[in-house]
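J.: A structural model of the following input is requested.
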Amino acid sequence: MDQVNILIIEDDAKIASLLKSHIQKYGYAASAVEDFARVMDAFREVQPHLVLIDVNLPMFDGFYWCRQIRTVSTCPILFISARESEMDQVMALENGADDYITKPFHYDVVVAKIRSHLRRAYGSYSAKSEERTVEASGLVLYPERFMLTYGGQSVELTQKESVLAEALMKKADRVVSRGRLLDLMWEDRHFIDDNTLNVYITRIRKKLKELGFDDPLETVRGAGYILRLEGKD
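T.: Prediction:
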């Protein structure tokens, strides 16, 4: 990947400008949306590798635009908002976001999170000669495409859903601890609310159901989660 593009969807012009300038210092290309009636047009034009988005926006809120982006892309989406409630953070995740940063924030922290999500989403930013797959009892994950397939059907995942699915599939029919999942999904796990992982577990359950599984993801109280695929061909 020669150039990493980041799209900023923030209606506070001063914050958008400061974010853009700070991000560019680290060698990334940054663009800020100016016409909030044409957010998706800006997204298609920029083709960003990562999106920073506020909750409170003109016309439609950030949750709405997050859902629209998710219909065409699995790129990391990071919310930046002054709204600090747990419900806002849960709604962001349920609408497809990968992270939530509350205002006021340190710009270096935002950049650190950007770099972390880019590493997890795109690795070394270089094309792989052979696509990596993870397989368990016929369930196949394509981590580089954020796609999960089974029996000729497929579902798209977000970047973090892909990380979660991979961890569970690699230890299929064995317990994976909550601590292990938190470590894999977030480098700064001490800032993550315990309910955040629950949201992702619920989302993975829904994706597995779409593939025809009858709730194979079991919660083991006090231990973690186990993906039971025994008997699946």
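
J.: can we go C-alpha only for contacts and neighbour counts from here?
T.: Will do.

J.: where along this structure do the strands fall?
T.: Using DSSP state E, the strands of the chain run over 5-9, 29-32, 50-53, 77-81, 99-102, 134-136, 139-142, 147-150, 153-156, 175-177, 217-220, 224-227.

J.: leaving out the residues flanking it, which one is nearest to the residue positioned nearest the centre of the chain?
T.: The residue lying closest to the centre of the chain (Cα atoms, centre = their mean) is Asp98, at 3.1 Å. Nearest non-adjacent residue to Asp98, counting by Cα to Cα, 6 or more residues apart in numbering: Ile77, 5.4 Å away.

J.: Val220 touches Ile226, doesn't it?
T.: Yes. Between Val220 and Ile226 there is a contact at 7.1 Å, judged by Cα atoms under 8 Å.

J.: where do the contact lists of the two overlap?
T.: Residues within reach of Val220 and of Ile226 at once, by Cα atoms under 8 Å, 6 or more residues apart in numbering, are Val175.

J.: neighbour count winner among these two?
T.: Taking other Cα atoms under 10 Å, Val220 and Ile226 do not tie; Ile226 has more neighbours (20 against 13).

J.: and the gap between the more buried one and Ser85?
T.: Applying Cα to Cα, to the nearest Å, the value for Ile226 to Ser85 is 30 Å.

J.: reformat the strands of the chain as a markdown table; add distance to Thr202.
T.: Converted to a markdown table, the strands of the chain look like this (distance: least, Cα to Cα, whole Å):
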| stretch | distance to Thr202 |
| --- | --- |
| strand 5-9 | 27 |
| strand 29-32 | 33 |
| strand 50-53 | 23 |
| strand 77-81 | 19 |
| strand 99-102 | 16 |
| strand 134-136 | 20 |
| strand 139-142 | 18 |
| strand 147-150 | 16 |
| strand 153-156 | 15 |
| strand 175-177 | 16 |
| strand 217-220 | 9 |
| strand 224-227 | 12 |
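
J.: structure for this one too, so we can compare:
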Amino acid sequence: MKRIYLIEDDPKIANLLKEYLERYEYEVFLVEAFDTIMEEFQKISPHLVLLDINLPRFDGFYWCRQIRHVSNCPIIFLSARDSGMDQVMAIENGGDDYITKPFDFDVVQAKIKSIMRRSYGEYANTKQADFIEISGFHLYLTAMEAQFNEQTVLLTKNEFILLKTLMEQLNQVLSRSNLLEALWDDETFVDDNTLSVNITRLRKKLEDIGIPNSIQTVRGAGYKLVNTWSGLA
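T.: As a prediction, this is how the structure comes out:
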């Protein structure tokens, strides 16, 4: 079941849209706190985000940029602002589509279905051609997803970088400094605690798709990825 994170500050619209989309077997999560959107996003790991522009504290453009730092999951803006400039800004800040309020629920559902199909379904050719595979365990480089035994999990940017690095050097010990260097970029500060947190989250996500104990700690040296899933596929 595909997960949708709905970031909308009008509870009436949010609940009506949630109820409607759940009829089409989407799992819809409503925003709980507008100052912890990124924490909620990381926890949910949605396949798609529906994002209003006019929000408390920071607007939707800001949150779109923050999401794009860690994920390339599809983002559809929902807004009463109908100017061409707002639509341009939505696309330039990383959005995939823009729907103006008031909207027809059928149109929203159709756009979601289309984007899901392009990103994850029959039209996702780049995903199917662009991956690393080890014994039935797939890491899709464009979609930033890991898949095993038809179970799929969406990764954050840091989790994706770590898993890709470990898979490319299977059974080899990588030092913490090597992994920190892989995570480092010009926009995001990373430290030893950042690495530990992301390793923990990545282990949990791999366990969720049936791959336990694959990222092993080598005391005093670093981490290595061990094929614990061979024969389970």
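
J.: and the residue nearest to Asp98 of structure 1, what's its match in structure 2?
T.: In structure 2, the residue matched to Ile77 of structure 1 (TM-score structural alignment) is Ile75.

J.: hmm, back to that, the residue nearest to the centre of structure 1 -> structure 2?
T.: In structure 2, the residue paired with Asp98 of structure 1 according to TM-score structural alignment is Asp96.

J.: what range in structure 2 does stretch 23-36 of structure 1 sit on?
T.: Residue span in structure 2 matched to stretch 23-36 of structure 1, by TM-score structural alignment: 21-34.

J.: flag every buried residue along that stretch.
T.: By 16 or more other Cα atoms under 10 Å, the buried positions in stretch 21-34 of structure 2 come out as 21, 26-31, 34.

J.: rewinding a little: what sits against the residue nearest to the centre of structure 1?
T.: Taking Cα under 8 Å, 6+ apart as the test, what Asp98 of structure 1 contacts is 76-78, 158-160.

J.: which of those remain contacts when I look at structure 2?
T.: For those, the aligned pairs still in contact in structure 2 (both residues aligned by TM-score structural alignment, their matches' Cα atoms under 8 Å) are 76-78.

J.: now flag whichever of those residues is closest to Gln153 of structure 1.
T.: Within the kept ones among the contacts of Asp98 of structure 1, the smallest distance to Gln153 of structure 1 is 24.0 Å, found for Pro76 (Cα to Cα).

J.: just the buried positions in stretch 160-172 of structure 1, please.
T.: Buried residues in stretch 160-172 of structure 1 (16+ other Cα under 10 Å): 160-169, 172.

J.: restricted to helices, list these.
T.: 160-169 (DSSP state H).

J.: adding distance to Arg67 of structure 1, write those out as TSV.
T.: Output for those, formatted as TSV (distance: Cα to Cα, whole Å):
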residue	distance to Arg67 of structure 1
Lys160	16
Glu161	15
Ser162	18
Val163	20
Leu164	20
Ala165	21
Glu166	24
Ala167	25
Leu168	26
Met169	27
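
J.: of those, closest to Ile114 of structure 1?
T.: Closest to Ile114 of structure 1, out of all of these and judged by Cα to Cα, is Lys160, at 13.8 Å.

J.: how close does Ile13 of structure 2 sit to Leu141 of structure 2?
T.: 35 Å.

J.: higher neighbour count, the two?
T.: Leu141 (18 against 12).

J.: could you find the counterpart of His49 of structure 1 in structure 2?
T.: Aligned partner of His49 of structure 1 by TM-score structural alignment: His47.

J.: how far away is the residue nearest to its match when sequence neighbours are not counted from Pro102 of structure 2?
T.: Spatial nearest neighbour of His47 of structure 2, excluding adjacent residues (Cα to Cα, 6+ apart): Arg3 at 5.3 Å. Using Cα to Cα, we find Arg3 of structure 2 at a distance of 23 Å from Pro102 of structure 2.

J.: compare those two (neighbour count), which wins?
T.: Arg3 (16 against 10).

J.: what residue of structure 1 takes the place of the more buried one?
T.: Per TM-score structural alignment, Arg3 of structure 2 is aligned with Asn5.

J.: so its match makes contact with Ala30?
T.: Yes. Contact criterion Cα under 8 Å: Asn5 of structure 1 and Ala30 qualify, at 5.9 Å.

J.: and the match of stretch 23-36 of structure 1, how far out from the chain middle?
T.: 15 Å (Cα atoms, centre = their mean, to the nearest Å).

J.: compared with structure 2, how much does stretch 86-94 of structure 1 deviate?
T.: In this overlay with structure 2, the average offset of stretch 86-94 of structure 1 from its partner residues is 0.3 Å by mean Cα distance after the TM-score superposition for structure 1.

J.: list the buried ones in that stretch?
T.: 89-90, 92-94.

J.: kindly report the same for stretch 118-129 of structure 1.
T.: By neighbour count on 16+ other Cα under 10 Å, the buried set for stretch 118-129 of structure 1 is 118, 120-122.
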